[in-house]
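In: this is a predicted model, with the sequence first.
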Amino acid sequence: MIKTLLIVVPIFVAAHLRAQPATDTTRKSPIPTLTYEQYHAFLKGEAGEDMARVAEMNHYPLPEKVLKYKYELDLSPIQVKKLTEAANYLHRRRLQIGGSIIDTEHNLDSMFRYNKVQDGNLIFYTNRYGLYQGELKNAFLQACLSTHNLLSQQQMARFESLEKRK
């Protein structure tokens, strides 16, 4: 059942995706518990990159970072295809989970704002929020794992030297 919830972008978020212009730091977030920047990062599928830190620190890079150096690393067409698929899957998951996080924040805000907080629904939504955070971290770490497994030791060493130069 939880997997089904993650696949559909919540209606509240879908409406805001159509209505919101590009990120504007002078505007307020429609969700008071998120900054405007956080809100738009979730909507665009750009939030959470810090969740890959444990993998990246241990030589498991994100696929989109490796793809920036596809010529320098002499990636094969199969490697490029699989890295692109991993990057696209991660982006889709970031969009899905980000929408769910926004929806959950909206529900929590509404419960407190309208004094409708009950023990049961508070437990439900906070546990749900934790689930989404775990799903997002897993999506990042799975992408890093698949990226690491696609690269040779020489490509990995070259990638790390290229990253150090930037």
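Out: Now that the structure is in, tell me what you want to look at. For clarity, every value in this text was computed on a predicted model and none was experimentally measured.

In: from here on, just use CA atoms for contacts and neighbour counts.
Out: Fine.

In: Ser100 contacts Thr4, doesn't it?
Out: No. Using CA atoms under 8 Å, Ser100 makes no contact with Thr4, being 11.4 Å away.

In: who's more crowded, the two?
Out: Ser100 (26 against 7; other CA atoms under 10 Å).

In: which element is the more buried one on?
Out: helix 77-113 (DSSP states H and E).

In: repeat that for Val117.
Out: With DSSP H and E as criterion, Val117 is part of no helix or strand.

In: residues contacting it?
Out: Taking CA atoms under 8 Å, 6 or more residues apart in numbering, we find Val117 in contact with Met111.

In: so the residue of the chain positioned farthest from its centre: helix, strand or coil?
Out: In the chain, Asn115 marks the outermost C-alpha relative to the chain mean, sitting 31.2 Å out by CA atoms, centre = their mean. Here Asn115 is coil, with the state taken from DSSP: H, G, I helix; E, B strand; the rest coil.

In: here's the one I want to compare it with:
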Amino acid sequence: MAQGPHHATSPYAQEAGREIKSLSETDVDELTRGGGWGFAKAAELNDYPGPSHVLQMKDRLGLRDDQLREVQKAFDLMQARALEEGRTFVEAERALDNAFRNRTITESMLQDLIAKAEVSRSRLRFIHLAAHLEVTRVLGADQIAAYGRHRGYSK
């Protein structure tokens, strides 16, 4: 018995129902709560500890009170900036998606919408990476090494 032509389903098929096609609900949640969204991996995986994890491990790392205050300050600043910029990025992606959805997109509009989204994405990445730089300046070499061991990056 002959079968009809085989149609492969796109790996994107399950994403067609997303509110913003380029971002999952998890992505939107992460970005709008100031989460890292993997932006700081270049720092994190090269021995530049992140403020959130340092705060979680403060006792294991033996943070002094002055270090704790500095790391908390770096975290709070990063969080506030990332929260605002994350919302900006999500809105930029929403505008791009809407222009396609509404079939109002033009080439110049496309260029402008992409530029806005990418500038915001760049700012987000800077915010998160800069926080890792700041925290690394606060910690001692032994604390940075301990951080790497506790995070499973080194032995």
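Out: Nice, I can see it. Keep in mind that what you see is a predicted model, and the values were worked out from it rather than measured.

In: rewinding a little: could you find the counterpart of the residue farthest from the centre of structure 1 in structure 2?
Out: In structure 2, the residue paired with Asn115 of structure 1 is Arg103, using TM-score structural alignment.

In: could you report the separation of Tyr125 of structure 1 from Leu131 of structure 1?
Out: Distance, Tyr125 of structure 1 to Leu131 of structure 1, by CA to CA, to the nearest Å: 10 Å.

In: what about the aligned residue in structure 1 for Arg137 of structure 2, neighbour count?
Out: Under the alignment (TM-score structural alignment), Arg137 of structure 2 maps onto Asn149 of structure 1. By other CA under 10 Å, 11 other residues sit near Asn149 of structure 1.

In: I'd assumed Ala52 was in contact with Lys137 of structure 1.
Out: Yes. Here Lys137 of structure 1 reaches Ala52: they are 7.0 Å apart, a contact under CA under 8 Å.

In: quick one: contacts for Tyr69 of structure 1?
Out: Phe159 are the contacts of Tyr69 of structure 1 under CA under 8 Å, 6+ apart.

In: which SS class is the spatially most central residue of structure 2?
Out: The residue lying closest to the centre of structure 2 (CA atoms, centre = their mean) is Trp37, at 2.4 Å. Here Trp37 of structure 2 is recorded as coil under three-state DSSP.

In: what about it, distance to Asp112 of structure 2?
Out: 24 Å.

In: again, but for Asp29 of structure 2
Out: Distance from Asp29 of structure 2 to Asp112 of structure 2, by CA to CA: 25 Å.

In: of these two, who's got more company?
Out: Comparing Asp29 of structure 2 with Asp112 by other CA under 10 Å, the one with more neighbours is Asp29, at 16 against 13.
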